[in-house]
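Asker: For reference, the sequence and a predicted model appear below.
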Amino acid sequence: MKELVNILDGNTFLVSDRRGDIEPSLEFPTGLFSFDTRFLSTWLLTVDGERLHALSVDDATSFRTRYFLVPGEPTHYLDARVSVIRSRAVGGSFTEDLRVLNHSGEEMRFTVRVEIGADFADLFEIKNVRPKRGRTTTEVGQSELRFTYRREGFHRATIVSTSEPGAVDASGITFTLTIDAHDEWTTRLHVATVIYGAQGEDIRAILPLGGSRSPAAIEAEQNELVARAPKLGCDCEPLAGAYRRSLNDLTALRYESISLGVRLMAAGLPWFMTLFGRDSIFTSLQILPFLPDLIPPTVTVLAGLQGYRIDDFRDEEPGKILHELRYGETAGFEEQPHSPYYGAADSTPLFVVLLDEYERWTGDADLVRKLEAPTRAALTWIDSYGDLLGTGYVWYRTRNPQTGLENQCWKDSWDGISYADGRLPGFPRATCELQGYAYDAKLRGARLARQFWGDPAYADRLEQEAAALKLRFNRDFWLPEKGYYALALDADGTPVDALTSNIGHLLWSGIVEESRAGRIAEHLLGPRLFSGWGVRTLADDQGRYNPIGYHVGTIWPFDNSLIAWGLARYGFREEAGRICEALLTASRYFHGRLPEAFAGYERSLTDYPVQYPTACSPQAWSAGTPLLLLRVLLGLQPQGEHLIIDPFVPDGMGRVELLDIPGRWGRVDALGRSRPEHRRPGGH
């Protein structure tokens, strides 16, 4: 697999190879992207016609990178007379300082060329190539190269300028250099990404929170956000490293909405740098004990974009919370339904769960009262449009068979839901975790109604509905011969009997009968599901199992964090600790940054976690995973005006100390300690 380098600042991100080059590629989607459009598709550096080779890459920060390069291919003998340093940063725009160093004892002449191209591809067009329907023009200036794309009202531009003279042509800039002995030459290349509005105005320039930002401004904002988070002191280096990396990634993934004027959490790079209902809610739940002030913008925007009509194209229904919001060309011209798209059956109950959990932590009753109407609408959706068959369960089936998602649960790939023998059920489908989320939402909605909305009758009804759902679910989904809950019910009410990680979400929601929780814990930590690195999405003896299949055998850190939370809820603290240990140890092999997913191979087989080839990294709910694991280890639970602290730290992990945990109680400290006689995770 080709190794890529990412830098990002929320709205803008750049993906290149390890030389810093960008080339159009289906296999490796490199480029400069902003708001779902690729503004640079070619950015290729040569010296005297030769490609460069990377000696080292400094990518310690999310928004700034340096590449140390020499011409030619690497050999066992290197005596380069010239080297090149590319120092780049993003912040709305993209800047690259290009430095050429002459290491010889005599004057040298060089021809430095930067090939430049802009295809203005929509992210969906990169995945599914098709001809552009608009028109691209190129304008060559004395020190500037401008690419412009127009398709009716969709208008984008890429403007490349240089601080030093060069020969600008339609496909790049050439610099003819004479550099004295042991001297150097430098230029600054600046790339502006322009998004034009309906009146021809540059949208980026009038964003409420500012368009282009300097590296210093980005760094200051990130440092300020990290400084607000609790301080971690621990003996476990993998935990310390993952915590630091997660906070940095979470700050980098915040982006500014074009139309809403607030900073939101993007789901992940490179494919999901936008608002996702499910991802944003789960990430918010993970980070709530650490950065609670990031939650209100997300909850408020999701409420503001809540469905209010029947729209088959967008899978929209009254009360439904969105799945995905896009800004690109295909969404603008309704070639994709993502403006926004509502094809998720779980985001709506999860919205209620998040609002209640947020109030439990912060005591922000004003937000709960402000969002009473959308929360009631979400609860109504569960029993109306969500219950397609009138059976008391949440089902899904897309209204848009052309471009809508087939699977509208978190395992949303085409084969993510299957029987044990590998067959795929028909539609509609009612997956088990959806029922758990609905159960939890009803109980939490009842609390909000009773305490904040002054409606005890509504609260009583929601509690009665929740109790009936739990009873019904434990009757219809339980597979007594297998000792676990079915993954789903098919349209005929027949259980879809695959053994999957979804049963861990049931523990988190609380819908599992106490007498059955032990069996669920045994399966989750048993050899069929637990690889040693985490819980697989699908057990290794099931028909569709594939250790590198997207939802059919890989290990998803976010999934495991919810499973650990659920195990702890039912008192299985040791089992939860095993999952924490596994993921934290795995994080060491990813330099502290847990990816979207990694392979489900046995730990004894690989000795290290194997990368999934197209995993997003960083990804928000993976970045949030170490934070939720830390909450599980310390047993943090809000109770009225107090924070309950009940630590259970696995043997050998040592001291775990979290200072200044924010909440309605002010700020408190938590300390946990394990027995020291065993080794800590990762051998530290």
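Answerer: Thanks, I have it.

Asker: going forward, measure contacts between C-alpha atoms and count neighbours the same way
Answerer: Fine.

Asker: how about the helices in the stretch 251-400 of the chain?
Answerer: With DSSP state H, counting those that start in this stretch, the ranges of helices along the stretch 251-400 of the chain come out as 277-287, 295-304, 329-332, 347-362, 365-370, 372-383.

Asker: which of the ones you listed sits most buried?
Answerer: helix 277-287 (a mean of 26; mean count of other CA atoms under 10 Å).

Asker: And for Gly197, the neighbour number?
Answerer: Summarising burial for Gly197: neighbours were counted as other CA atoms under 10 Å, giving 14.

Asker: Hmm, it is touching Ile203, no?
Answerer: Yes: judged on CA atoms under 8 Å, Gly197 makes contact with Ile203 at a distance of 5.7 Å.

Asker: Could you export the helices of the stretch 251-400 of the chain as TSV, including distance to Asp541?
Answerer: Formatted as TSV, these follow (distance: least, CA to CA, whole Å):
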stretch	distance to Asp541
helix 277-287	29
helix 295-304	39
helix 329-332	40
helix 347-362	30
helix 365-370	45
helix 372-383	34
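
Asker: Identify whichever of the ones you listed lies nearest to Gly553.
Answerer: Proximity to Gly553, assessed across those by CA to CA, is greatest for helix 277-287 (20.2 Å).

Asker: Looking at the chain, which strand is longest?
Answerer: Secondary structure assigned by DSSP state E gives strand 184-195 as the longest strand of the chain.

Asker: if we look at the next helix or strand along the chain from it, which residues are touching it?
Answerer: Next helix or strand after strand 184-195 toward the C-terminus (DSSP states H and E): helix 215-228. Contacts made with helix 215-228 from outside it, assessed by CA atoms under 8 Å, 6 or more residues apart in numbering, are listed as 9, 63-64, 89-91, 247-248, 251-252, 291.

Asker: For Val394, find the nearest of the helices of the stretch 251-400 of the chain.
Answerer: Distances from Val394 to each of the helices of the stretch 251-400 of the chain were compared using CA to CA; the minimum, 6.5 Å, belongs to helix 372-383.

Asker: what does the helix or strand just after that closest one contact?
Answerer: Per DSSP H and E, the first helix or strand lying C-terminal to helix 372-383 is strand 430-431. Residues from elsewhere that reach strand 430-431 (CA under 8 Å, 6+ apart): 393-396, 409, 487-490.

Asker: circling back: now, the most widely separated pair of the contacts of helix 215-228?
Answerer: Put simply, by CA to CA the two of those set farthest apart are Ala89 and Leu291, 26.1 Å from each other.

Asker: neighbour count winner among the two?
Answerer: Remark: of Ala89 and Leu291, Ala89 carries more neighbours, 25 against 19, as counted by other CA under 10 Å.

Asker: here comes the other one, which I'd like you to weigh against the first:
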Amino acid sequence: MKDRFSILDGNNFLVSDDRGNIQPSYDFPTGLFSFDTRFLSTWILTLDGQPLHALSIDDSLSYKTRFFLVPGEPTHYLDSKVSVIRSRAIGGSLDEELTLLNHADQETEFRLRMEIGSDFADLLEIKNQREKGGHTTPTVEPNALRLTYRRQAFHRETVVTSSTPAEIDENGMTFRVRVGPHGEWTTRLNVDTVIYGARGEDVRAILPLGGRRTAADIAAEQTELIGHAPKLGCDCEPLAGAYRRSLNDLAALRYESIALGVRLLAAGLPWFMTLFGRDSIFTSLQVLPFLPEMVKPTIVMLAGLQGSRVDDFRDEEPGKILHELRYGESAGFEEQPHSPYYGAADTTPLFVILLDEYERWTGDAELVRRLEHETRAALTWLDTYGDLLGTGYVWYMSRNPETGLPNQCWKDSPDAISYADGRTPEFPRATCELQGYAYDAKLRGARMARIHWNDPAYADRLEREAAALKERFNRDFWIPDREYYALALDPRGRQVDALTSNIGHLLWSGIVEESRAPAVAAHLLGPRLFSGWGVRTLADDQGRYNPVGYHVGTVWPFDNSIIAWGLWRYGFRHEAGRICDALLSASHYFDGRLPEVFAGYARSLTDYPVEYPTACSPQAWSAGTPLLLLRVILGLEPQGDHLIIDPAVPPGMGRVELLDIPGRWGRVDALGRSREPHEEQPSPPALTLPGG
């Protein structure tokens, strides 16, 4: 049985233990959260002073959970004369129904107690274990417990009410009830969260739905969204299960932005229930062939918050695309630079890539024309603020060493960028995939300039710059005796020579010379990087390798989906299929929901993928991974007003049929079928690892 359970409606989410309880915790954020603030940190149910234990839990829906509980230790379950059902749903507020069932043949008196408290912790404070600057005041009202937090103009409240009379004190509610033989008693608790604005109003009132959606509203909205997605029919149960789960999770992760009042995708539960530039862009690329209506709001939001000045505190620069947007106390009081924070070097070229890919799929040329200024500014950033050393590469180094992220690529943990022997380079750093993204962004910018902005001279210039970058990159990053690209360059231009999954992103970008692509593919599918469940972030013979290290040996589903896409781009369909098959096999062990990350142990060592203890789940770009894998399997690629379909279904997968794929062509169907071993088929080209 899982030890943590969550429900969410995008703007609000709750994480509890397997009994439905919330207890103060800083190692993993349990609680009721809304817009980066924890409104409940204590929510503990007891019966006659005893804790309750779970018999069964129904968490099949993202916004509802039901716990079936009995008192006493598990060995006493068969003797229990009473049970409790906790049924909760979230939708703007939290509603929890408590049903007590008396299984005895005589009337019995019970004392049901709910301990209630809130620390109003900022999510970033929980993650970094920082002290709060304000104070909380509990107030007992006739039928409510009101918890109020104030710090100057920062004002939040939690209001708990009950449908039946209760003894209310500053720490909770007590119900003393008599239940007849084989009878039941029910009460409904409502937890209302209030985010006060400068004028004393609940700021969520400005949202299109007022931030208050019922469970029925959520169900209807999710059903409608999923109904727009293409219909999958296939013989592969892991693929079918992962596809269904991904659509459900992506629908659940949408939230209403306070800034623009549009629906956006949150990056992941529990730490990242907000807009992340990198995560949002990659997820948008993954879902584009399936739910293109989810993508446009993200593009518009990122363009609207594009950097316009130099701000060392926020790592902001003109033309730069944000990394992270937060709404909590620490951001509001500028204790953290996340309002928004721009500490990412990859979001800016990725923004250009996404805009072009969106137009190629949807035909929405009007958006490309409308965002011409922002796109040009992003491309200009690559050659100005992005090129810190004037070498023609994109580098990164935080403007604020006190609060800024040291690593500003997707592998942003402190030890993620290293030499093969484990040493870490100085700053600034130019990681290899950043150059690939810049190359792709310039080519895509040239396409938009020529077709949509009527500026062929600018298009020609961008194409010349891209060609020069590709030549320069293949000269400076390639390690001839090892036949792979360096992870990065250090400030002196020396190669940071670790073997990593980043080289797969290079294939996706197209910056790899054709003659070198086979060696890159061989490394990606070789035993040093490929665990059997997926490509590791760091090869297993490198100095910092750790199969449970966040970016130094684990397997990231999103990373693998981009690698598979890159292999497909260079014609390595068999190798791309191996990654697709491995990840879909792994998803089966996670009930169809690929987590943010899992351990990099070899498949020969473990019969199942090993969980990473603090991985986000659900997480947007992991939820998007099965969709991109499906695109790779079916070989979907837009070309003008047509969709190219060139399937290469991995052996054993059988039939894969995707109906009503949306795009500028209207809706089309795609069908592929794997060739089984007994059928005649061409053998895939052999890949030999360099040196062997």
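Answerer: Received it, and whenever you're ready, just let me know what you need. Just so we're clear, the structure is a prediction, and the values are computed from it rather than from any experiment.

Asker: tell me which strands and helices the longest strand of the first structure is in contact with?
Answerer: Contacts defined by 3 or more CA pairs under 8 Å, 6 or more residues apart in numbering; DSSP states H and E place strand 184-195 of the first structure against strand 93-102, strand 154-162.

Asker: Now it: buried residues?
Answerer: Within strand 184-195 of the first structure, the residues that qualify as buried are 184, 187-195, counting by 16 or more other CA atoms under 10 Å.

Asker: Now tabulate those residues in a markdown table and tack on distance to Trp533 of the first structure.
Answerer: Supplementary listing: the buried residues of strand 184-195 of the first structure in a markdown table, determined by distance: CA to CA, whole Å:
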| residue | distance to Trp533 of the first structure |
| --- | --- |
| Glu184 | 49 |
| Thr187 | 47 |
| Arg188 | 45 |
| Leu189 | 44 |
| His190 | 43 |
| Val191 | 42 |
| Ala192 | 43 |
| Thr193 | 41 |
| Val194 | 44 |
| Ile195 | 44 |
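
Asker: element containing Leu630 of the first structure?
Answerer: For Leu630 of the first structure, the element it lies in under DSSP H and E is helix 625-634.

Asker: ok and that helix relative to helix 277-287, angle-wise?
Answerer: Direction vectors for helix 625-634 of the first structure and helix 277-287, defined by axes from the mean of the first three to the mean of the last three CA atoms, to 10 degrees, enclose an angle of 40 degrees.

Asker: Now do helix 625-634 of the first structure: which elements does it pack against?
Answerer: Packing contacts for helix 625-634 of the first structure, counted by 3+ CA pairs under 8 Å, 6+ apart, involve helix 237-252, helix 277-287, helix 557-569, helix 573-588, strand 666-673.

Asker: Next, the mean deviation of it compared to the second structure.
Answerer: Here helix 625-634 of the first structure, set against the second structure after superposition, deviates by a mean of 0.1 Å using mean CA distance after the TM-score superposition for the first structure.

Asker: so that helix versus helix 573-588, what angle?
Answerer: Helix 625-634 of the first structure and helix 573-588 meet at an angle of 150 degrees, taking the same axes, to 10 degrees as the criterion.

Asker: re the thing from before, contacts for the longest strand of the first structure?
Answerer: Residues contacting strand 184-195 of the first structure (CA under 8 Å, 6+ apart): 34, 39, 92-102, 155-164, 177, 179, 202-204.

Asker: Kindly write the PyMOL command that selects the buried subset of those.
Answerer: Paste this into PyMOL to select the buried members of those, with burial taken from 16+ other CA under 10 Å:
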select buried, resi 34+39+92+93+94+95+96+97+98+99+100+101+102+155+156+157+158+159+160+161+162+179+202+203+204
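
Asker: sorry, back to before: if we only consider the buried residues of strand 184-195 of the first structure, which is nearest to Thr362 of the first structure?
Answerer: Looking at the buried residues of strand 184-195 of the first structure and their distance to Thr362 of the first structure, the nearest is Ile195, at 37.8 Å (CA to CA).

Asker: With adjacent residues omitted, what lies nearest to the closest one?
Answerer: Spatially, and ignoring its direct neighbours in sequence, Ile195 of the first structure is nearest to Arg156 (4.9 Å; CA to CA, 6 or more residues apart in numbering).

Asker: ok, now which ones touch that neighbour?
Answerer: Taking CA under 8 Å, 6+ apart as the definition, contacts of Arg156 of the first structure comprise 120, 148-150, 193-196.

Asker: re the thing from before, among the contacts of strand 430-431 of the first structure, which one sits closest to Gly277 of the first structure?
Answerer: Where those are concerned, and distances follow CA to CA, Gly277 of the first structure has its nearest neighbour in Cys409, at 11.6 Å.

Asker: if I look at that closest one, how far off is Asp415 of the first structure?
Answerer: According to CA to CA, to the nearest Å, Cys409 of the first structure and Asp415 of the first structure sit 12 Å apart.

Asker: So for those two, which residue has more residues nearby?
Answerer: For the pair Cys409 of the first structure and Asp415, the greater number of neighbours falls to Cys409 (24 against 18), based on other CA under 10 Å.

Asker: from what I can see that one touches Ala345, true?
Answerer: Yes: if you go by CA under 8 Å, Cys409 of the first structure and Ala345 touch, sitting 6.1 Å apart.

Asker: which residues are in contact with both of those two?
Answerer: For the pair Cys409 of the first structure and Ala345, residues contacting each of them under the criterion CA under 8 Å, 6+ apart are Leu434.

Asker: Output the helices and strands packed on helix 625-634 of the first structure as JSON lines; include the columns distance to Asp607 of the first structure.
Answerer: Formatted as JSON lines, these follow (distance: least, CA to CA, whole Å):
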{"stretch": "helix 237-252", "distance to Asp607 of the first structure": "16"}
{"stretch": "helix 277-287", "distance to Asp607 of the first structure": "28"}
{"stretch": "helix 557-569", "distance to Asp607 of the first structure": "18"}
{"stretch": "helix 573-588", "distance to Asp607 of the first structure": "10"}
{"stretch": "strand 666-673", "distance to Asp607 of the first structure": "27"}
